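Chemist: Coordinates only, no sequence provided:
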């Protein structure tokens, strides 16, 4: 198996001034990528850029706010002005404003969603035409177990992180024919955002470098498409959204009481499948109804 390299490729990593973003930037640069190191803390962005340059790589520090379209467009333009292309976008920037939902200020809810979800969309939009025109691109979103499974006190963060998977699910379809692949990383690592939340023995295992190894896989030319890769403490897994086969109820039985009575059958995991677009569910439901009613549907 050949080494994964990014020679002559240009990567933009948001929130790259520390933590996972920093190790992502260093990892990509160490394998040949030219890197835009984005972080609102300009000093941190500059420090990581210097690390890359001191190691013989090429980097440009950038302090754009990913939630502001004008700043995002200027960041992307700086990559184009310097190197003429953008091959990789890693949407890593994020913030926390943790509180129980009862105590949460909705301004904090909006801010977290704006940075994580809208910021990811704005950055993807800013590079989309570039990647489409050059016939190649790799975009990696960053989700979280809090978004996929929930976590007390993180309604804002969980909603935003679940949202980026929905963004991936559509962009991977729209970009595939243009050579753009879109995937999502779900990291668990010891960073400033997790400091003080877990015992030190656990934190010692949760290195950012182990997560970055997964990130680099999703940035590769042979990357998958539409994959949620979970990475942490040297362990790697994939999250897949499945839908049960379900049941069909005759028109006279289509009542809330009948649905409740059938909930065990509706929840039966036998025959469940992974759907790859919204029409997959529609087609399944219509076919189930037609089969039960003896209706012949048009082919195709």
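Modeler: In hand now; what should we look at? Computed from a predicted structure; not experimentally measured.
Chemist: hey, let's count contacts and neighbours off CA atoms from now on
Modeler: Will do.
Chemist: residue ranges of the helices in this structure, please?
Modeler: Applying DSSP state H to the chain gives helices spanning 19-30, 42-54, 69-83, 106-113, 119-134, 145-149, 155-175, 200-205, 208-219, 256-261, 263-266, 278-293.
Chemist: Put this next to the first one:
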């Protein structure tokens, strides 16, 4: 998460992000530091601007007298997005798309928080924390951020009628659910396969899931490589880029369905999709032990 400016203007991640993207064609750029996977991608809708996560430079702050000698336990993950079973199969494509759009807006908000958290973690002493405390707190933040990534993916798949069944219980079954979300994207028949099921966006998703599993419970005290060993800017940038391309594909699919007359008027469907506006995001969810 460097300080180089990104190309977010006009994308769904920008300050004035559009809720609909033009149906152009876009291939995410490959960072020079990462190898590519040979593939033959099909043309996919292009965002208005090439997508890279905008680098946020935290404002200069006066040093507050934080007693660094006091070691506090890392926080438990805060309220995560609701379980995917809440985004039920009863959602129409336009409703699922509306929730997907809301999840993307939430991701944009949390992305800024993640950047500032990463900055604090890499400069722990300046903010009055030990390195260990700062890294543990950032890893909890990343765990929460990945939960929103996964919720956005599940809703994106629901736009196309693809559901990920979730069995009861925790442990292995729950881990299998998180794995199956990515597997569904990797099916060549998946409408957003080229956006998120292959190439570097898919590599980044798999790596993010791996880190999510490693960092989900800081109380275990397991040693992990320091944060500087991870290219988190590339990781998050590829995922957000893939989500934006998937957003364009989903927007076009919902609009085409409305034009074919296979549903109610588009505006009416989107109004129905609002169903309680953002209430679905704060419904209770049991992510503990997942």
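Modeler: Structure received. As the structure is a prediction and not an experimental result, all values here were calculated from the model.
Chemist: What's the TM-score once they're superposed?
Modeler: Between these two chains, after superposing, the TM-score reads 0.27 (TM-score structural alignment, normalised by the length of the second structure); 124 aligned residues with a CA RMSD of 5.8 Å.
Chemist: can you put the helices of the first structure in TSV and add distance to residue 182 of the first structure and mean neighbour count?
Modeler: Formatted as TSV, these follow (distance: least, CA to CA, whole Å; neighbours: other CA atoms under 10 Å):
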stretch	distance to residue 182 of the first structure	mean neighbour count
helix 19-30	17	24
helix 42-54	25	19
helix 69-83	18	17
helix 106-113	20	17
helix 119-134	10	19
helix 145-149	18	17
helix 155-175	5	21
helix 200-205	28	12
helix 208-219	8	22
helix 256-261	37	11
helix 263-266	31	14
helix 278-293	17	13
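Chemist: can you tell which of those is closest to residue 229 of the first structure?
Modeler: Relative to residue 229 of the first structure, the nearest member of those by CA to CA is helix 208-219, separated by 7.2 Å.
Chemist: That closest one - contacts with which helices or strands?
Modeler: helix 19-30, strand 137-142, strand 180-188, strand 228-232 (3 or more CA pairs under 8 Å, 6 or more residues apart in numbering; DSSP states H and E).
Chemist: want to throw the ones you listed into a markdown table with distance to residue 130 of the first structure?
Modeler: Compiled in a markdown table, these are given as follows (distance: least, CA to CA, whole Å):
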| stretch | distance to residue 130 of the first structure |
| --- | --- |
| helix 19-30 | 20 |
| strand 137-142 | 9 |
| strand 180-188 | 10 |
| strand 228-232 | 24 |
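Chemist: Against residue 171 of the first structure, how distant is residue 19 of the first structure?
Modeler: 27 Å (CA to CA, to the nearest Å).
Chemist: What of residue 128 of the first structure?
Modeler: 10 Å.
Chemist: before we move on, what about residue 259 of the first structure?
Modeler: 34 Å.
Chemist: same deal with residue 293 of the first structure?
Modeler: Residue 293 of the first structure is 36 Å from residue 171 of the first structure, by CA to CA.
Chemist: buried sites along the helix or strand where residue 267 of the second structure lies?
Modeler: Element membership for residue 267 of the second structure, per DSSP states H and E: helix 266-273. For helix 266-273 of the second structure, the neighbour count (16 or more other CA atoms under 10 Å) marks 266, 269-270, 272-273 as buried.
Chemist: Now tabulate the helices of the first structure in JSON lines and tack on distance to residue 230 of the first structure.
Modeler: Compiled in JSON lines, the helices of the first structure are given as follows (distance: least, CA to CA, whole Å):
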{"stretch": "helix 19-30", "distance to residue 230 of the first structure": "14"}
{"stretch": "helix 42-54", "distance to residue 230 of the first structure": "25"}
{"stretch": "helix 69-83", "distance to residue 230 of the first structure": "27"}
{"stretch": "helix 106-113", "distance to residue 230 of the first structure": "21"}
{"stretch": "helix 119-134", "distance to residue 230 of the first structure": "18"}
{"stretch": "helix 145-149", "distance to residue 230 of the first structure": "9"}
{"stretch": "helix 155-175", "distance to residue 230 of the first structure": "13"}
{"stretch": "helix 200-205", "distance to residue 230 of the first structure": "15"}
{"stretch": "helix 208-219", "distance to residue 230 of the first structure": "8"}
{"stretch": "helix 256-261", "distance to residue 230 of the first structure": "34"}
{"stretch": "helix 263-266", "distance to residue 230 of the first structure": "28"}
{"stretch": "helix 278-293", "distance to residue 230 of the first structure": "24"}
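Chemist: Of all those, which one comes closest to residue 228 of the first structure?
Modeler: Comparing the helices of the first structure against residue 228 of the first structure with CA to CA, the closest turns out to be helix 155-175 (8.0 Å).
Chemist: what's that closest one packed up against?
Modeler: By 3+ CA pairs under 8 Å, 6+ apart, helix 155-175 of the first structure packs against helix 106-113, helix 119-134, strand 137-142, helix 145-149, strand 180-188.
Chemist: Which residue ranges of the stretch 151-290 of the second structure form helices?
Modeler: For the stretch 151-290 of the second structure, helices defined by DSSP state H, counting those that start in this stretch occupy the ranges 172-186, 199-215, 232-259, 266-273.
Chemist: tell me the most buried of these?
Modeler: helix 232-259 (a mean of 21; mean count of other CA atoms under 10 Å).
Chemist: That helix - contacts with which helices or strands?
Modeler: On a contact count with 3+ CA pairs under 8 Å, 6+ apart, helix 232-259 of the second structure meets strand 45-46, helix 93-122, helix 131-159, helix 199-215.
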